[in-house]
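[1] Predicted model and sequence below, questions to follow.
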Amino acid sequence: MREIVLDTETTGFDPEQGDRIVEIGAVELWNHVATGQTFHKYINPERGMPQEAFEVHGLGDDFLRDKPVFAQIADEFLTFVGDAKIVIHNAAFDMKFLNAELGWLKKPQLPWEQAVDTLAIARAKFPGSPASLDALCRRFAIDNSSRTLHGALLDSEILAEVYLELIGGKQPDFALSTDTSGAAAGQSDNWRPRPRPTPLPPRITEKEKAAHAAFVDALGENALWSRL
């Protein structure tokens, strides 16, 4: 299974108000393991970089002036993503910008159902707790000390680690899926373990059985366990 963990940096919050993407960073996962394949582009937003955005990203007009515009990297980006699931923290924000940029170019847009929102996963898993990327790094003891400024590629690499923890650790399928087809050798994607041919012997001792029976008797005949 191929997944793309992605982050963008922008000049602001709303593409309909003229804000643009200035950086895209993405890393490839295969069966929940990073392959080392990445996509990283700085992008000339064709507008001035607001001071507040510069303070967050550290990307100024001089740095971005000679970078390609989105139209020049759009096809390469779409090819890299393909039909893989796109893992994003606060997916609504990044998908809004990506589809705005693609729409202005009359390019195919990314289906919303292609996105996996780690912010929604974190809020469902830890209701009421902080769910920012920094907060999740603290929760899972992931080193983000190099994240002094927001950078798309670094953030996507950190998010990949957070995502794997959110879905159960770095090997959520216990390495059963080891070949490039997404399933272990000789197994289909819907493989399930079979029952043991010989059941494991009970670990409870006769003494423990007797103690439990005495405990239930002491509860009286109206106790739930007695009636069942």
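    Ah, there it is.
[2] When you work out contacts or count neighbours from here on, use the C-alpha atoms and nothing else.
    Noted.
[3] ok, residue 225 - contacts?
    Contacts for residue 225 (CA atoms under 8 Å, 6 or more residues apart in numbering) come out as residue 216.
[4] Which helix or strand contains it?
    Element membership of residue 225, judged by DSSP states H and E, is helix 224-227.
[5] any idea where the helices of the protein begin and end?
    Along the chain, the stretches classed as helices by DSSP state H are 51-57, 61-64, 70-81, 91-104, 118-125, 133-139, 152-166, 206-218, 224-227.
[6] What are the neighbouring residues in contact with residue 28?
    Contact partners of residue 28, counting by CA under 8 Å, 6+ apart, are 2-5, 34-38.
[7] Tell me which of the residues you listed fall in strands.
    Mapping these onto strands (DSSP state E) picks out 2-5, 34-38.
[8] would you turn these into CSV with neighbour count?
    Shown next, in CSV, are these (neighbours: other CA atoms under 10 Å):
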residue, neighbour count
2, 19
3, 24
4, 28
5, 29
34, 19
35, 12
36, 8
37, 11
38, 18
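[9] this is the comparison structure:
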Amino acid sequence: MRQVVLDTETTGIDPKQGHRIIEIGCVEMIGRKLTKRHFHVYINPDREVEEEAFRVHGISNEFLADKPRFHEIAQEFFDFIKGAELIIHNAPFDIGFMDHEFARIGGYPKTAEVCGVFDSLVYARKKHPGQKNNLDILCRRYGIDNSHRELHGALLDSEILADVYLLMTGGQTSLGLASNSESDSKQEGGVEEIRRLSQERPPLKVIRASEEELKIHEERLDLIDKKSGQSLWRVKH
């Protein structure tokens, strides 16, 4: 099965009030494994981002000014998701915006006509009734490190949701160690068993960041500091 974990960021909460998509992030899974294929784009909405929305995702009007319009990326986006099962947290929100954007252009079917849709929020509420089930809570519940998530971002949230989905819908159900054989047998539910590594294996190669990479890293931390006050990477413990 081909699945696409998807998230969007928008100018506000209601497309009927003229709000638009400003970021789309998708990661692909086949057979419950990430393929490293993804789709990610920022979009000029031709309208202002509401202040409340900006506080959530930190995407400014100035940043979006030179980005493509939705009609310029629509076909590539449609081709990426077509035929896949979409995994979305609170699917009606994102699907509503997507269908609104495609309808503005014309010539595209509704998303549900060409894709399956799995709403991970609905699933989480059934699995954990009476509890909060937003993405941050689910990360803590399933032991997923999302400390790098200072602000919402469509691609980052899609990557995190993929981890949540895999654990919430099956994940690693047993820690039983495999024997020393080279068997590729799997446990019930399609989860691969843990295999012992040979003690004679060569040491892992240590790859250190270059000066240019460190410079880019510091520039990114400066941006996070500017938007959120202070990044976790610069907090002294």
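    Nice, thanks for sending it over. In this text, all values refer to a predicted model and were calculated from it rather than measured experimentally.
[10] TM-score of the superposition?
    Aligned and superposed, the two chains score 0.74 in TM-score terms (TM-score structural alignment, normalised by the length of structure 1); 176 aligned residues with a CA RMSD of 1.5 Å.
[11] Please report the distance of the counterpart of residue 164 of structure 1 in structure 2 from residue 43 of structure 2.
    Under the alignment (TM-score structural alignment), residue 164 of structure 1 maps onto residue 166 of structure 2. Distance, residue 166 of structure 2 to residue 43 of structure 2, using CA to CA, to the nearest Å: 29 Å.
[12] And these two? Which one has more around it.
    residue 43 (23 against 13; other CA atoms under 10 Å).
[13] Alignment lookup: that one to structure 1.
    For residue 43 of structure 2, the residue aligned by TM-score structural alignment is residue 43.
[14] do residue 117 of structure 2 as well
    Mapped onto structure 1 by TM-score structural alignment, residue 117 of structure 2 lines up with residue 115.
[15] And the nearest residue to that match once chain neighbours are set aside, how far from residue 78 of structure 1?
    Of all residues not flanking residue 115 of structure 1 in the chain, residue 86 sits nearest, at 4.7 Å (CA to CA, 6 or more residues apart in numbering). According to CA to CA, residue 86 of structure 1 stands 12 Å off from residue 78 of structure 1.
[16] do residue 102 of structure 1 as well
    To residue 78 of structure 1, residue 102 of structure 1 is 10 Å away according to CA to CA.
[17] just to revisit the earlier point, now do the same contact list for the match of residue 164 of structure 1.
    residue 32.
[18] what's the distance between it and residue 120 of structure 2?
    11 Å.
[19] same question, residue 45 of structure 2
    To residue 120 of structure 2, residue 45 of structure 2 is 27 Å away according to CA to CA.
[20] same check, this time on residue 105 of structure 2
    To residue 120 of structure 2, residue 105 of structure 2 is 29 Å away according to CA to CA.
[21] more crowded one of these two?
    Taking other CA under 10 Å, residue 105 of structure 2 and residue 120 do not tie; residue 120 has more neighbours (24 against 11).
[22] Not counting sequence-adjacent ones, nearest residue to that one?
    Going by CA to CA, 6+ apart, residue 120 of structure 2 has residue 89 as its nearest residue, at 4.9 Å.
[23] again with residue 6 of structure 2
    Closest residue in space to residue 6 of structure 2, ignoring its immediate chain neighbours: residue 26 at 4.5 Å, by CA to CA, 6+ apart.
[24] count of residues packed around the one you found?
    Using other CA under 10 Å, the number of residues around residue 26 of structure 2 comes to 29.
[25] mind listing what it touches?
    For residue 26 of structure 2, the contact set (CA under 8 Å, 6+ apart) comprises 4-7, 38-40, 154-155, 158.
[26] One more: residue 111 of structure 2?
    Residue 111 of structure 2 makes contact with 95, 98-99, according to CA under 8 Å, 6+ apart.
[27] Next up, the contacts around residue 138 of structure 2.
    Residue 138 of structure 2 is in contact with residue 164, counting by CA under 8 Å, 6+ apart.
[28] What lines up with it in structure 1?
    Here residue 138 of structure 2 is matched to residue 136 in structure 1, going by TM-score structural alignment.
[29] Filter the contacts of residue 26 of structure 2 by whether they're kept in structure 1.
    For the contacts of residue 26 of structure 2, the aligned pairs still in contact in structure 1 (both residues aligned by TM-score structural alignment, their matches' CA atoms under 8 Å) are 4-7, 38-40, 154-155, 158.
[30] ok now do the residue nearest the centre of structure 1, which residues does it touch?
    Central residue of structure 1 (CA atoms, centre = their mean): residue 163, 3.7 Å from the mean position. Shown in contact with residue 163 of structure 1 (CA under 8 Å, 6+ apart): 87, 118.
[31] quick one, what contacts residue 45 of structure 1?
    Applying CA under 8 Å, 6+ apart to residue 45 of structure 1 gives the contacts 11, 20-22, 64, 69-70.
[32] Buried only: go through the contacts of residue 26 of structure 2 for me.
    4-7, 38-39, 154-155, 158 (16 or more other CA atoms under 10 Å).
[33] just curious, which of these is nearest to residue 60 of structure 2?
    Comparing these against residue 60 of structure 2 with CA to CA places residue 154 closest, at 14.6 Å.
[34] Need the counterpart of the closest one in structure 1.
    Using TM-score structural alignment, residue 154 of structure 2 pairs with residue 152 in structure 1.
[35] Please report how far that match lies from residue 118 of structure 1.
    Here the distance between residue 152 of structure 1 and residue 118 of structure 1 works out to 16 Å (CA to CA).
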